[in-house]
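Peer 1: sequence first, predicted coordinates after that:
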Amino acid sequence: MFNKMKGCAVIAFGLMILVLNATARPSNDVPCKDPVFALMPCELFFVGYGPTTPNPDCCQSAQDVLKQADTTEKRRVLCDCFKHIAKAFDYRSDRAKQFPQLCKIDAWVPIDTDVDCNS
């Protein structure tokens, strides 16, 4: 049963990437598809089909994504990207809120449909 759910999550995640590729605009060298691909090790954590804590590869990938967002404008673009992902994908908002603490990330860009990316 778990493998079937995992397979459905992977298919849904793949469809979301196709949607993002078709709709996301690159801006300031942070196209939406790059952080999405980088955070693929986090997929099962965010959708709730995996363990209740992100795996080390997931946390490292998140750190790497954050390093690429090294200016305020790039962080805004990343925030918009994550907001778009949150609207397009069935994720667990409770896990997204816990994510920075679980991965020990101080300045994480929120994954939230209601976040104001301009503040």
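Peer 2: On my side now, so go ahead.
Peer 1: alpha carbons only for contacts and neighbour counts from here, please
Peer 2: Noted.
Peer 1: which residues touch the longest helix along the chain?
Peer 2: The longest helix of the chain (DSSP state H) is helix 2-23. Helix 2-23 is contacted by residues 32-33, 36, 43-44, 47, 49, 85, 88-89 when judged by Cα atoms under 8 Å, 6 or more residues apart in numbering.
Peer 1: quick check: the two most widely separated of these?
Peer 2: 32 and 49 (23.5 Å; Cα to Cα).
Peer 1: the more surrounded of the two?
Peer 2: Shown here are residue 32 and residue 49; by other Cα atoms under 10 Å, residue 32 has more neighbours (24 against 15).
Peer 1: measure that one to residue 20 for me?
Peer 2: Distance, residue 32 to residue 20, by Cα to Cα, to the nearest Å: 7 Å.
Peer 1: want to compare, so here's the second one:
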Amino acid sequence: MKYSSRVLVSASTMAALIILILLVPESEGAISCSDVIKDLRPCVNYLKSGSGNPPSACCAGASSLASATSTTADKKTACSCIKSAAQKMTIQTQLAQALPGNCGITLSVQISPNVDCSKIS
């Protein structure tokens, strides 16, 4: 009788652990396209027809994106989101390439409609 109650307790404990695992998000730091778009939205007008230095809200968003893309998975997700968005509008390539430097940050993802996101590590 003691043996069957131990098995029952172990099975109950295992079931509880499985439920907890299923309830926890896959990755707490995982970035979504909505996060990427939200961060770079203040840059759209600048990238389409701007000149000079980017607006401070743009640099703040780009900085936030740089902080949020620390893993390879996050970088690839951000890259795909940016590439898709950039394909839907005409941006000035020079401004897009210079954006991180003009904001004083390092962005591990290119802002380009032609980037190969599979090569990001």
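Peer 2: Arrived safely, thanks for sending. None of these values were measured; they are calculated from a predicted model.
Peer 1: TM-score for this pair?
Peer 2: Remark: TM-score between the superposed chains equals 0.68 [TM-score structural alignment, normalised by the length of the first structure]; 92 aligned residues with a Cα RMSD of 1.9 Å.
Peer 1: that older thread, list buried residues within the contacts of helix 2-23 of the first structure.
Peer 2: Among the contacts of helix 2-23 of the first structure, those buried by neighbour count (16 or more other Cα atoms under 10 Å) are 32-33, 36, 43-44, 47, 85, 88.
Peer 1: save those as CSV, and put in distance to residue 109 of the first structure and secondary structure too.
Peer 2: Shown next, in CSV, are those (distance: Cα to Cα, whole Å; DSSP: H, G, I helix; E, B strand; the rest coil):
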residue, distance to residue 109 of the first structure, secondary structure
32, 13, coil
33, 16, helix
36, 13, helix
43, 17, helix
44, 19, helix
47, 18, helix
85, 13, helix
88, 17, helix
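Peer 1: out of those, which comes closest to residue 59 of the first structure?
Peer 2: So of those, ranked by how close each gets to residue 59 of the first structure (Cα to Cα), first place is residue 43, at 11.6 Å.
Peer 1: which residues does that closest one contact?
Peer 2: With the criterion set at Cα under 8 Å, 6+ apart, residue 43 of the first structure makes contact with 9-10, 13.
Peer 1: quick one: the helices in the first structure, in order.
Peer 2: 2-23, 33-38, 43-47, 56-68, 72-88, 93-102.
Peer 1: which of those helices sits closest to residue 113 of the first structure?
Peer 2: Residue 113 of the first structure lies closest to helix 72-88 among the helices of the first structure, at 5.0 Å (Cα to Cα).
Peer 1: touching that closest one from outside, list them.
Peer 2: By Cα under 8 Å, 6+ apart, helix 72-88 of the first structure touches 16, 20, 24, 27-30, 32, 35, 68-69, 109-115, 117-118.
Peer 1: can you say which of the residues you listed are buried?
Peer 2: Among these, those scoring as buried are 16, 20, 24, 30, 32, 35, 69, 109-113, 117 (criterion: 16+ other Cα under 10 Å).
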